[in-house]
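S.K.: Curious how this folds, go ahead:
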Amino acid sequence: MAIDSIASVTTKTATNAASSSDAAAASLDYNAFLQLLIAQMQNQDPTDPMDASEQISQLATFSQVEQTIKTNTNLENLIAQSSLSNASSYIGKTITSADGKTGGVVASIEVTADGLTATTTKGSKIEIGEGITISATSTPSSS
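M.R.: Here you go, the predicted model:
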């Protein structure tokens, strides 16, 4: 069975840290937005006050952006967990590198910031990515 691409795991793993900081930045921006809105209300022209529906619209739009960031973070975490679950199913299977020079039975899977790396029973390390081949380990037949 050939794996089309698990390069997305690399991206998802690397992006999880960025997503957390994005969510934190969104919270800071949300607080800054509220401070800006209060300052705007305090300093508005009393003869031409800001429309209340415009204020509510701005607040609602910013809340939607914040919720979208949180949803994306949760989705990325779910995808990463799913990929890790799939990676554990490789243990005991035969793996061949994309160039066909390295192969063996998968003994363990290591998760790093660069992605997934399979270690064979003979100690060879194969980065899991495009072009690798994973197949069921054949058992020696008795003659």
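S.K.: Please make it C-alpha for all contacts and neighbour counts, starting now.
M.R.: Fine.
S.K.: hey, where'd the helices end up in the chain?
M.R.: 7-42, 52-88 (DSSP state H).
S.K.: Next, the buried residues of the first one.
M.R.: Neighbour-count burial for helix 7-42, with 16 or more other C-alpha atoms under 10 Å as criterion, is recorded at Val9, Thr10, Lys12, Thr13, Thr15, Asn16, Ser19, Asp22, Ala23, Ala26, Tyr30, Phe33.
S.K.: Return the distance of that helix from the chain's centre.
M.R.: With C-alpha atoms, centre = their mean, to the nearest Å as the basis, helix 7-42 stands 16 Å off its chain's centre.
S.K.: what is the orientation angle of that helix with helix 52-88?
M.R.: Angle of helix 7-42 versus helix 52-88, following axes from the mean of the first three to the mean of the last three C-alpha atoms, to 10 degrees, is 160 degrees.
S.K.: just checking, what packs against helix 7-42?
M.R.: helix 52-88, strand 115-120 (3 or more C-alpha pairs under 8 Å, 6 or more residues apart in numbering; DSSP states H and E).
S.K.: Point out the most buried one among the ones you listed.
M.R.: Highest mean neighbour count among the helices and strands packed on helix 7-42 (mean count of other C-alpha atoms under 10 Å): strand 115-120, with a mean of 21.
S.K.: Second chain to compare with the first, below:
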Amino acid sequence: MSVLPVMTQRSSAAANKASEAATSNSATSATNGSSAEDIMNNFMQLLVAQMQNQDPTNPMDNNQLTTQLAQFNTAAGVQQLNGTVNSVGMLVTSMQQMNAAEWVGRQVLVEGDTTVSTAQGGNNQFALSVDQDASDVTVTLTDDAGNAYTGKLKDVKAGVHEYTLDDLSDFEPSDPRTVSDTNFTVSYSATNPDGSTPDIVSLKKSKVDSVSFTQTGAVLQLGNDETATLANVYLIE
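M.R.: Next up is the predicted model:
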């Protein structure tokens, strides 16, 4: 009568060793394998080994099997999702590079200080970006000697805008356009009647000479040895 328990103990011990070996081998394979197919194969090998070597007096619990399957599906699903996200990311990067290459030879507005001139044939254009509607924008023109003149822009809507010196009004202390052959740097400020302060970004116009591609994205090569990323571009003309 004592034979059966001894055989059962030996069978159980053998099953445990086989299961441990299968688990170790599967864990090693899972570490080496990285694809969803590798994970699936390793899991199935482990499952078959466990079923073949299970103790007849203590078979695998169905609930335990269901839990393992659910965990496997979750892990495989996450890996598949990660693969999909990586593929989409590569596609987006490729499309951005293709689009950026088409910008060569075009004018772009990027963040930077602007200089205007009253000289004949000089640049009298300036641009800005405002994050909210502004009832009045004060434009300050400062010449090389430090003399400052202010002008007004009325009812500026949120967004990117381009202007010329002729669009300014209400100059103080005098009209700088009457000062010939003078260069001015341009700056901006605004405060609405309700007390809000619009955020204004000074923009300058540059021509795209070429485009280079780095690990962080496309870089535009502009005139005067300047560069800009796609995130710095406010408008393409």
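S.K.: could I get the helices of structure 1 as CSV with distance to Val106 of structure 1?
M.R.: Listed next are the helices of structure 1 as CSV, based on distance: least, C-alpha to C-alpha, whole Å:
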stretch, distance to Val106 of structure 1
helix 7-42, 18
helix 52-88, 10
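S.K.: hmm, back to that, now the helices and strands packed on helix 7-42 of structure 1 as a markdown table including distance to Thr96 of structure 1?
M.R.: A markdown table is the format used below for the helices and strands packed on helix 7-42 of structure 1 (distance: least, C-alpha to C-alpha, whole Å):
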| stretch | distance to Thr96 of structure 1 |
| --- | --- |
| helix 52-88 | 15 |
| strand 115-120 | 10 |
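S.K.: Among the ones you listed, which comes closest to Ile132 of structure 1?
M.R.: Of all those, it is strand 115-120 that lies closest to Ile132 of structure 1, at 10.8 Å by C-alpha to C-alpha.
S.K.: what packs against the closest one?
M.R.: Under the contact definition 3+ C-alpha pairs under 8 Å, 6+ apart, strand 115-120 of structure 1 sits against helix 7-42, strand 103-112, strand 125-127.
S.K.: Make TSV from those and add distance to Lys93 of structure 1 to it.
M.R.: Formatted as TSV, those follow (distance: least, C-alpha to C-alpha, whole Å):
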stretch	distance to Lys93 of structure 1
helix 7-42	20
strand 103-112	5
strand 125-127	13
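S.K.: residue contacts, the residue of structure 1 positioned farthest from its centre?
M.R.: Relative to the centre of structure 1, the most outlying C-alpha is that of Thr47, 50.4 Å out, by C-alpha atoms, centre = their mean. Neighbour list for Thr47 of structure 1: empty [criterion: C-alpha atoms under 8 Å, 6 or more residues apart in numbering].
S.K.: What number of residues are in the vicinity of whatever residue of structure 1 lines up with Gly112 of structure 2?
M.R.: Aligned by TM-score structural alignment, Gly112 of structure 2 pairs with Asp99 of structure 1. Asp99 of structure 1 is flanked by 9 other residues according to other C-alpha atoms under 10 Å.
S.K.: Could you point out which of the helices of structure 1 sits nearest Thr120 of structure 1?
M.R.: Between these, helix 52-88 lies closest to Thr120 of structure 1; by C-alpha to C-alpha that is 13.4 Å.
S.K.: helices and strands around the closest one, which ones?
M.R.: When contacts are defined as 3+ C-alpha pairs under 8 Å, 6+ apart, helix 52-88 of structure 1 sits against helix 7-42.
S.K.: residue in structure 1 matching Gly77 of structure 2?
M.R.: Using TM-score structural alignment, Gly77 of structure 2 sits opposite Gln64 in structure 1.
S.K.: contacting residues for that match?
M.R.: Applying C-alpha under 8 Å, 6+ apart to Gln64 of structure 1 gives no contacts.
S.K.: Distance-wise, check it relative to Ser108 of structure 1.
M.R.: According to C-alpha to C-alpha, to the nearest Å, Gln64 of structure 1 and Ser108 of structure 1 sit 42 Å apart.
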